[in-house]
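A.B. asks: Provided below for reference: sequence and predicted model.
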Amino acid sequence: MELARRLGPADAVVIGLGSMIGAGVFAAFAPAARAAGSLLLAGLTVAAVVAYCNATASAQLAAQYPTSGGTYVYGRERLGEWWGYVAGWGFVVGKTASCAAMALTFAAYAVPAPWQRPAAVVAVLALAAVNYRGVTRTARLAMIIVVAVLAVLAVVATAGLLGPPGPAASRGASPYGVLQSAGLLFFAFAGYARIATMGEEVREPQRTIPRAILTALALAVGVYAVIGVALLHVLGPEKLAASVAPLADAVHAAGWNWAAPLVRVGAALASLGALLALIAGIGRTALAMARHDDLPRWLSAVHPRYAVPHRAEIALAVVVCALVLTVDLRGAIGFSSFGVLVYYLIANLAAWTQTGADRRYPRILQALGALGCVVLVATLPWPAVVGGLAVFGVGLLYRALRLRLA
């Protein structure tokens, strides 16, 4: 049974924007400033260029293959089954860890420490229930969250731009530091793939998906640029680099102390928005993998009334709740970043093979996108690379054993 096409252009853009304007905007600028200093905006520009190249690859592929699964499907169709499996495995495993991290991040902003794990479980179950009831409910809730978060970010940007200027930087940054900051910022707004993973539920997908991907990315980059300028202005590069909560520090530095609670609420909502989109995206990728027996076949079921991959979403919620209750993943999901870059590398390689009417963008964009992914991987801390290789090694072993025993 196939999923129902219920999402319009605005719904697709909102889901993509909700994936990108997540908790990352409240936390990514500090480590990026530590890496790039006063050249933070140069790092943001590099990240935006790589993201644009990757987005054109995803948009072009989604127009040709408007089904659930994203790069898992594109890799299988264009490069071979193993390529698709690597992309799908990296996405499902890495983003499952990201779900737990987002749930814990929400709880850290929303409730006192003793209640954080129970609150994170409640958040996972509540959002899984929203997804279970149909994709239109997911889109409506995403719209509410995105509007609220953008309102909070507008307050932060206004405070930062109108506040007194912070101290100037006392040191420069190396090209490596700029690239490392680009890697950190790229991961913060790389959620446009969520639109492609839901390609089976979008109306007029050949037209809607490419436009929605690029529109959502453009809006997210614009928001990040404005916030980046505001933070650099009011805090200065060094104070920004040392900040634990840069957006809250920005409103305090501007003298807008009354806005600090709003920042806390905005961060909690942004975490929920990212979690909502992650649950939807992982469920659809798991559905596609189960259809080809790369995950257990029973996960491929589609609910007869709500037209969602309900078993995949229930299984995901159970696993994420278990992680939330047992492990603190907020600072230990480097392999998820590794997986994102591998995922987009395969998307670029798959898009490179498209020809004729299926080619919408010049091949040079796929070449730049693939090169950008490789370069940004090289900037990751070595524990993230080792963890990523280990996760992919487990996945490859699993598929090899399954094929041998089949």
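C.D. replies: Cool, got the structure.

A.B. asks: Please make it C-alpha for all contacts and neighbour counts, starting now.
C.D. replies: Fine.

A.B. asks: So what touches whichever strand or helix holds residue 26?
C.D. replies: Residue 26 belongs to helix 24-27 when assigned by DSSP states H and E. For helix 24-27, the external contacting residues (C-alpha atoms under 8 Å, 6 or more residues apart in numbering) are 188-189, 224, 244-247, 267.

A.B. asks: got a list of what residue 225 touches?
C.D. replies: So residue 225 contacts 41, 44 (C-alpha under 8 Å, 6+ apart).

A.B. asks: List the residues that contact residue 162.
C.D. replies: residue 254.

A.B. asks: and the gap between it and residue 4?
C.D. replies: According to C-alpha to C-alpha, to the nearest Å, residue 162 and residue 4 sit 47 Å apart.

A.B. asks: And for residue 314?
C.D. replies: For residue 314, the distance to residue 4 - C-alpha to C-alpha - is 19 Å.

A.B. asks: Comparing those two, which shows the higher neighbour count?
C.D. replies: The neighbour comparison of residue 314 against residue 4 (other C-alpha atoms under 10 Å) goes to residue 314, with 19 against 16.

A.B. asks: quick one: buried residues of the helix or strand containing that one?
C.D. replies: Take DSSP H and E as the rule and residue 314 turns out to sit in helix 310-326. Across helix 310-326, burial judged by 16 or more other C-alpha atoms under 10 Å covers 310-314, 316-317, 320-321, 323-324.

A.B. asks: same check, this time on stretch 398-406
C.D. replies: Those would be residue 399, for stretch 398-406 by 16+ other C-alpha under 10 Å.

A.B. asks: Kindly report the same for stretch 93-110.
C.D. replies: Buried-residue list, stretch 93-110, by 16+ other C-alpha under 10 Å: 93-110.

A.B. asks: And residue 207, how close does it get to residue 66?
C.D. replies: For residue 207 relative to residue 66 (C-alpha to C-alpha), the value is 10 Å.

A.B. asks: the more surrounded of the two?
C.D. replies: Legend: neighbour count by other C-alpha under 10 Å for residue 207 and residue 66, higher for residue 66 (23 against 14).

A.B. asks: secondary structure class for the more buried one?
C.D. replies: Taking DSSP: H, G, I helix; E, B strand; the rest coil as the rule, one finds residue 66 in the coil state.

A.B. asks: want to compare, so here's the second one:
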Amino acid sequence: MSDYKKNSITLIGAVGLGTGVMISAGIFALLGQVAALAGNWFPLIFIAGAIVTAFSAYSYIKLSNEYPSAGGIGMFLMKEYGKGTITASAALLMGFSMVINQSLVARTFGTYTLQLFDFGSTDFLVPALGVGLLAFAFLVNILGNKFIQTFTSIMSLLKILGLTILAIVGLWLVGFSFTPATGGSDIAAPGAVSYIASVALTVLAFKGFTTITNSGSEIVQPTKNVGRAIMIAILISLVVYVLLAWSVSSSLPLSRIIEAQDYALAEAARPVLGNYGVIFTVAIAIIATVSGIIASVFAVSRMLAMLTNMKLIPHKHFGMPGSIQKHTLVYTIVGAMALTVLFDLSRIASMGAILYLVMDMIIHWGVLKRLKGKVKANSAIVLTAFTLDGIVLAAFLWIKITNDLLVVGVSALFILATFAGERWFLRNGVGGQMEHSD
């Protein structure tokens, strides 16, 4: 596949891709939602999320060292389960979770951009701006790897510096008081299940590290640099998340953070820095969301192209010229646009977390049962990652069942439809001769 170029992404470029996806959705879209579940001490939940993610990353690093691939997770699943239903379905769940993440970031872009203007109603403008950003991401992605990694690396550096400055200035103005946000009389203290469930959203904030594995064979010295890039990206994101979360916690009461959860960071800048602080925050949000969308689209379109070439998922050209990867790029953008229009931030995030955690557990189980000797993985670490995912997912589902059953129902139906559809395709479609093992 000519679209994949070995040694076209440097270590710095890989870190830029990872942080580009992580920081865009992680802090802007999810901070308020984490606060709603975890209460006063929500900044600490990002540390818990980083720990869960670090255990998960172990499996991906081991797999990347043995099987560096531009298809990343799709190739890992194929090595674990063969060319069958589990591989195709789990890879699609990952792809869908990334497309969901793109719509999350797109709506975040619209939400924060509109903080600069005084519109009575933004119901139409938020998705409209998000769709516009996705169209821009499509144009950037057809320019090639070199431009993408340069663009995302520069944008990632700018947003990391900007967010760090914003957090430090905010903490400085409140005397570096690392204190929990004050609550409100109408806010009940969260229970243990709610605390654990909130970790699911922070895991979603860190899952952008998989963008790096999806570009494995394109990274310079992948057996050395994929693992380095993943851990560096997670560490950078953790520092930025915790600093910003504490800054927001010190600036606003918990009730206000929850009320303004879709734009909590901009709201926190208002009392300590005034309108200039809001403008600066929105500018950083725009940079972060733009780079996040571009990096995510870059990764998922390549993974879907590899699955198509492996005849694991159906593909239609619809008269479009160019390579399969260009076609999957179009499908990715169109899917993200549809979700951006149809769902709000909270439900998008919830669906993304559920799909990702299910896929993540399938990856760990495959390593544990089929590849631990081949990839030289430590069984205890992989089992811990699998167990932590299961606990977090169970808690999150329980909270959502009690608060938003529709999200759980749609997610469950979507997962079942994915597996059933792939089963039918591999048995009866053009992929029918490819199903060897599950």
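C.D. replies: Cool, got the structure. Every value quoted in this text rests on a predicted model; they were computed, and no experiment measured them.

A.B. asks: Could you quantify their similarity as a TM-score?
C.D. replies: In this superposition the chains share a TM-score of 0.89, using TM-score structural alignment, normalised by the length of the first structure; 399 aligned residues with a C-alpha RMSD of 2.6 Å.

A.B. asks: related to what we said a few turns ago, just the buried residues of the contacts of helix 24-27 of the first structure.
C.D. replies: Buried among the contacts of helix 24-27 of the first structure (16+ other C-alpha under 10 Å): 188-189, 224, 245-247, 267.

A.B. asks: Show me which of those residues is closest to residue 180 of the first structure.
C.D. replies: The shortest approach to residue 180 of the first structure among those belongs to residue 188, at 12.9 Å (C-alpha to C-alpha).

A.B. asks: Just give me the match in the second structure for the closest one.
C.D. replies: Counting by TM-score structural alignment, residue 188 of the first structure corresponds to residue 205 in the second structure.

A.B. asks: from memory that match sits against residue 19, does it?
C.D. replies: No: using C-alpha atoms under 8 Å, residue 205 of the second structure makes no contact with residue 19, being 10.2 Å away.

A.B. asks: now, among the buried residues of helix 310-326 of the first structure, which is nearest to residue 133 of the first structure?
C.D. replies: Using C-alpha to C-alpha, the buried residues of helix 310-326 of the first structure come closest to residue 133 of the first structure at residue 310, 9.0 Å.

A.B. asks: Distance-wise, check the closest one relative to residue 87 of the first structure.
C.D. replies: Residue 310 of the first structure is 22 Å from residue 87 of the first structure, by C-alpha to C-alpha.

A.B. asks: Show only the entries of the buried residues of stretch 93-110 of the first structure found in helices.
C.D. replies: Using DSSP state H, the members of the buried residues of stretch 93-110 of the first structure that fall within helices are 93-110.

A.B. asks: Check the secondary structure at residue 142 of the first structure for me.
C.D. replies: Once three-state DSSP is applied, residue 142 of the first structure turns out helix.

A.B. asks: What separation do you get for it and residue 281 of the first structure?
C.D. replies: For residue 142 of the first structure relative to residue 281 of the first structure (C-alpha to C-alpha), the value is 13 Å.

A.B. asks: now residue 153 of the first structure
C.D. replies: 25 Å.

A.B. asks: cool, and residue 76 of the first structure?
C.D. replies: 18 Å.

A.B. asks: Which one of those two is surrounded by more residues?
C.D. replies: residue 281 (28 against 18).

A.B. asks: surely that one meets residue 198?
C.D. replies: Yes: assessed by C-alpha under 8 Å, residue 281 of the first structure is found in contact with residue 198 at 6.6 Å.

A.B. asks: Determine which residue in the first structure is aligned with residue 245 of the second structure, please.
C.D. replies: Using TM-score structural alignment, residue 245 of the second structure lines up with residue 228 in the first structure.

A.B. asks: Secondary structure element for that match, which one?
C.D. replies: helix 205-235.

A.B. asks: once the two are aligned, what's the mean deviation for that helix against the second structure?
C.D. replies: Its aligned residues in the second structure lie a mean 1.4 Å from helix 205-235 of the first structure after superposition (mean C-alpha distance after the TM-score superposition for the first structure).

A.B. asks: just checking, what packs against the very next helix or strand once past that helix?
C.D. replies: Next along the chain after helix 205-235 of the first structure, taking DSSP H and E as the criterion, comes helix 237-242. Here helix 237-242 of the first structure touches helix 29-36, going by 3 or more C-alpha pairs under 8 Å, 6 or more residues apart in numbering; DSSP states H and E.

A.B. asks: and the helix it packs on, how far from the second structure on average?
C.D. replies: Averaged out, helix 29-36 of the first structure is 2.0 Å away (mean C-alpha distance after the TM-score superposition for the first structure).

A.B. asks: buried set for that helix?
C.D. replies: 29-36.

A.B. asks: that older thread, CSV please, covering the contacts of helix 24-27 of the first structure and showing secondary structure and distance to residue 42 of the first structure.
C.D. replies: Compiled in CSV, these are given as follows (DSSP: H, G, I helix; E, B strand; the rest coil; distance: C-alpha to C-alpha, whole Å):
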residue, secondary structure, distance to residue 42 of the first structure
188, helix, 16
189, coil, 16
224, helix, 12
244, coil, 22
245, coil, 22
246, helix, 19
247, helix, 20
267, helix, 25
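
A.B. asks: could you measure residue 309 of the second structure against residue 323 of the second structure, distance?
C.D. replies: 11 Å.

A.B. asks: typed the wrong thing, it's residue 264 of the second structure
C.D. replies: 41 Å.

A.B. asks: Could you do residue 68 of the second structure as well?
C.D. replies: Relative to residue 323 of the second structure, and taking C-alpha to C-alpha, residue 68 of the second structure is found at 22 Å.

A.B. asks: Ok, residue 263 of the second structure next?
C.D. replies: Residue 263 of the second structure is 39 Å from residue 323 of the second structure, by C-alpha to C-alpha.

A.B. asks: Residue 42 of the second structure now?
C.D. replies: The value you get for residue 42 of the second structure to residue 323 of the second structure, if C-alpha to C-alpha is used, is 45 Å.

A.B. asks: which one of these two has more residues nearby?
C.D. replies: Comparing residue 42 of the second structure with residue 323 by other C-alpha under 10 Å, the one with more neighbours is residue 42, at 26 against 14.

A.B. asks: which one in the first structure is aligned with the more buried one?
C.D. replies: Residue 42 of the second structure maps onto residue 40 in the first structure, by TM-score structural alignment.
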